[in-house]
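1. my questions concern the predicted model and sequence given below.
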Amino acid sequence: MRDLDLTTLRLFVAVCELRSIARAGEQSSIVGSAISKRLSALEETVGVKLLIRRRHGVAPTPAGETLLEHARAMLASADRIRRDMLSYASGVKGQVRVLATVSVLAEKLPEDLAVFLQDPDYRNIQIDIEERLSVDVVRGIKEGVASVGICWDVADFQGLLTRPYRTDRLAIVMHPDHPLAGFKALPFEATLDYEQVSISSASAVQVMLKRQASLAGKQLIERVFVSNLNAVLRVVLAKLAISVLPIEVAQAYANVQALRVIPLTDEWASRRFALCFRSEEALTPAARLLVDHLGSFSVAESDSPAVAHPAHG
């Protein structure tokens, strides 16, 4: 069978919907005889009769009904291709909603987004960011609340596709008068006799810390919960507790306030963040460009390509 012609399929759909070759010709600015010739050639191509000619018009045969369904799908796909290509030609437009954890937002994401948005080709793209816990990031992407999520890659991604993003390392932040302040690096187990402050007991970091404390035969002493990273650091500065934070987040504040930032030696303390999304097909052109842009930072850090893959769970 020869390749199907999209123009002929479009005319076939119009004839089936209007039940008239003449009206389809008027709508498409093509004479009826030219449409009839195309439809006859189409029937010859597929090898079956597609239309029944009636006194007051035409109607699709059962085979015609089947082709009509396929033709609509093919034309819709062709229109999507045309729109996507036009968006690249004229500068991509659209809004991308992103869900991200507090650690991601506190580190390099704002700068990475700024680089993306400063590209003249993307001047018509808007990005809407919302802070959530890792579990809520995954849930939001699965439920279609947002196009792209970013969180620690230990999360249960529930079948979502992921790409690696950036990495960071966790450290203990403490007042310089703290008994552990003299160490250059510490295992997490060495901190478990001291009270800690965190943002949320349900965060991926706190869940991990509780698990590691349990494996060490101890219990995490959570003295204070606060609403943001700045409050965490102020609690530490007040000598009320110590805290586990990314080095990249804590260091700038520590340099100003003379806090001690001591890297954790545990293997799990080296973290990788992941971009997650429902599928490549579900991403709009704008979202796809953003995912490719953010994924490139993983390539820069690791010198290995970032390939989408089914994730944990």
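-> Right, received. Where do you want to start? This is a predicted model, so every value here is computed, not measured.

2. make it CA atoms for all contacts and neighbour counts henceforth
-> OK.

3. now name the helix or strand holding L275.
-> When elements are assigned from DSSP states H and E, L275 belongs to strand 270-277.

4. here comes the other one, which I'd like you to weigh against the first:
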Amino acid sequence: MHFDLIDLKLFLRVLESGNITAGAAQSHLSLASASARIRGLESSLGIPLLDRGRRGVTPTSAGKALAQHARLILQQVERMQVDLTDYAQGFKGQIRLLCNTSALSEYLPELLAEFLVSHPNIDINLEEHPSLRILHAVRHGTADIGIISDAVDASDLQTQPFRPDPLTLIAPLDHPLAHHDNLRFTQSLDYEFVGLGIASAMAIYLEEQALHAGRRLKIRVRAESYDGVMRMVVGGAGLGIVPQAAINRFQDSTRFKSLPLSDPWADRELLLCAPDFNALPSYAQALVKALSLPTALLDTSTSSPDN
């Protein structure tokens, strides 16, 4: 059996992207070179690793087994590099962290800045995705750590509390719904909204909730941040839905009405997730420790009657 780390990385990237062309591009290889490497793996093993179709490739049973071993091998190599950091000049640990919109905008900037200052040999590849896509990436080893909403099923992964993240509807002070103290999401769907960018994890999440209710959100305009949503709501452009944490830090929060949503999916918690926290490289375990919910907040969260 003959293969190298480039072959293993290429194979995993092909599986992640679903086609050899994209996997080759991500590996900085020509399509011909990447195809030859995949064929070489199959020839060396004597079995097909990919089922090739018009819409791309999918792993055979042997391909799935190889992918599992490849991830373990690459993780072990990365651990070896970390252990030899003192001897390998210039090596820097890389952590791929995927998170949803709330985590990215409300919680991570200060936490990650503090961590990076105290860990100068670590870089973090941070990306925003919906929780379901994060789960897929973590399960398949294409992300080290994820931050997801507890609304998705992560029972096959290990999880730890990150932060409570209840969602709140906000309305202009003169809006017809402003006299309510709280309301259900469906009560707001007859009115126009200020939304986030169409590709943001939060926008996708709210669209899904509306579809589950058999409705569609009426998006009048989209903003690029929660601050932008709140400023437009203050100006009367429509309703918005933002994390309570965003409202807490917004200086003009008295200029709109905050209406807690009574839907169970809106009273959510964000979770850290990984296949096995103890199997992460030591520097990734250090990041998990830095991001985990502080004990004082954890005690408050678990003792709250609302949870």
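-> Done, it's in. Every value quoted in this text rests on a predicted model; they were computed, and no experiment measured them.

5. TM-score for the pair, please.
-> Superposed pair, TM-score by TM-score structural alignment, normalised by the length of structure 2: 0.58. Supporting alignment: 222 aligned residues with a C-alpha RMSD of 3.8 Å.

6. circling back to that earlier point, buried ones in the strand holding L275 of structure 1?
-> The neighbour-count check on strand 270-277 of structure 1 (16 or more other C-alpha atoms under 10 Å) flags 271-277 as buried.

7. closest one of those to E107 of structure 1?
-> Using C-alpha to C-alpha, F273 is the member of these that lies nearest E107 of structure 1, at 11.1 Å.

8. name the nearest residue to that closest one, sequence neighbours excluded.
-> Closest residue to F273 of structure 1 apart from its sequence neighbours, by C-alpha to C-alpha, 6 or more residues apart in numbering: W152 at 4.4 Å.

9. thinking again about what came up before, where does the strand holding L275 of structure 1 end up in structure 2?
-> On structure 2, the counterpart of strand 270-277 of structure 1 by TM-score structural alignment is residues 267-274.

10. swap in stretch 51-61 of structure 1?
-> Per TM-score structural alignment, stretch 51-61 of structure 1 has no counterpart in structure 2.

11. post-alignment, the strand holding L275 of structure 1 versus structure 2, mean distance?
-> Superposing on structure 2 places strand 270-277 of structure 1 at an average distance of 1.2 Å from its equivalents, by mean C-alpha distance after the TM-score superposition for structure 1.

12. helices of structure 1, start to end?
-> Ranges of helices in structure 1, per DSSP state H, are 6-18, 21-28, 32-46, 62-90, 102-106, 109-117, 134-142, 204-215, 229-237, 247-257, 285-302.

13. how about those helices, which one is nearest I127 of structure 1?
-> Shortest distance between I127 of structure 1 and those, using C-alpha to C-alpha, is found for helix 109-117: 8.4 Å.

14. which residues touch the spatially closest residue to S200 of structure 2 that is not a sequence neighbour?
-> Nearest residue to S200 of structure 2, sequence neighbours excluded (C-alpha to C-alpha, 6+ apart): T101, at 6.7 Å. The contact partners of T101 of structure 2, taken as C-alpha atoms under 8 Å, 6 or more residues apart in numbering, are 128-130, 200-202.

15. from the buried residues of strand 270-277 of structure 1, which is closest to N255 of structure 1?
-> Closest to N255 of structure 1, out of all of the buried residues of strand 270-277 of structure 1 and judged by C-alpha to C-alpha, is R271, at 22.7 Å.

16. chain neighbours aside, what residue packs nearest to A181 of structure 1?
-> Counting by C-alpha to C-alpha, 6+ apart, A181 of structure 1 lies nearest to R260, which is 6.2 Å off, once chain neighbours are set aside.

17. what range does the strand of greatest length in structure 1 cover in structure 2?
-> Ordering each strand of structure 1 by length in residues (DSSP state E) puts strand 161-174 first. Strand 161-174 of structure 1 lines up with residues 158-171 of structure 2 when matched by TM-score structural alignment.

18. roughly how far does the residue nearest the centre of structure 2 sit from L126 of structure 2?
-> Per C-alpha atoms, centre = their mean, the C-alpha nearest to the average position across structure 2 is that of C99, at 2.8 Å. Counting by C-alpha to C-alpha, to the nearest Å, the gap between C99 of structure 2 and L126 of structure 2 amounts to 8 Å.

19. next one: A286 of structure 2
-> To L126 of structure 2, A286 of structure 2 is 16 Å away according to C-alpha to C-alpha.

20. and I147 of structure 2, by the same measure?
-> Distance, I147 of structure 2 to L126 of structure 2, by C-alpha to C-alpha: 11 Å.

21. more neighbours, the two?
-> Between I147 of structure 2 and L126, counted using other C-alpha atoms under 10 Å, the more crowded position is I147 (30 against 16).

22. map the more buried one onto structure 1.
-> Counting by TM-score structural alignment, I147 of structure 2 corresponds to I150 in structure 1.

23. tell me if I'm right that that match and R97 touch.
-> No - assessed by C-alpha atoms under 8 Å, I150 of structure 1 is found out of contact with R97, at 11.3 Å.

24. before we move on, the earlier item: looking at the contacts of T101 of structure 2, which is nearest A154 of structure 2?
-> Checking the contacts of T101 of structure 2 against A154 of structure 2 with C-alpha to C-alpha, the nearest one is P130 at 13.5 Å.

25. who's in contact with the counterpart of that closest one in structure 1?
-> In structure 1, the residue matched to P130 of structure 2 (TM-score structural alignment) is L133. By C-alpha under 8 Å, 6+ apart, the contact set of L133 of structure 1 is 100-102, 202-204.

26. farthest-apart pair in those, please.
-> Greatest spacing in these, by C-alpha to C-alpha: A100 and A202 (15.0 Å).

27. sorry, back to before: in terms of secondary structure, what does the longest strand of structure 1 contact?
-> helix 229-237, strand 243-246, helix 247-257, strand 260-263, strand 270-277, helix 285-302, strand 309-310 (3 or more C-alpha pairs under 8 Å, 6 or more residues apart in numbering; DSSP states H and E).

28. so which of those gets nearest E111 of structure 1?
-> With C-alpha to C-alpha as the measure, helix 285-302 is the member of these nearest E111 of structure 1 (10.7 Å).

29. that closest one: how far from the chain's middle?
-> 10 Å (C-alpha atoms, centre = their mean, to the nearest Å).
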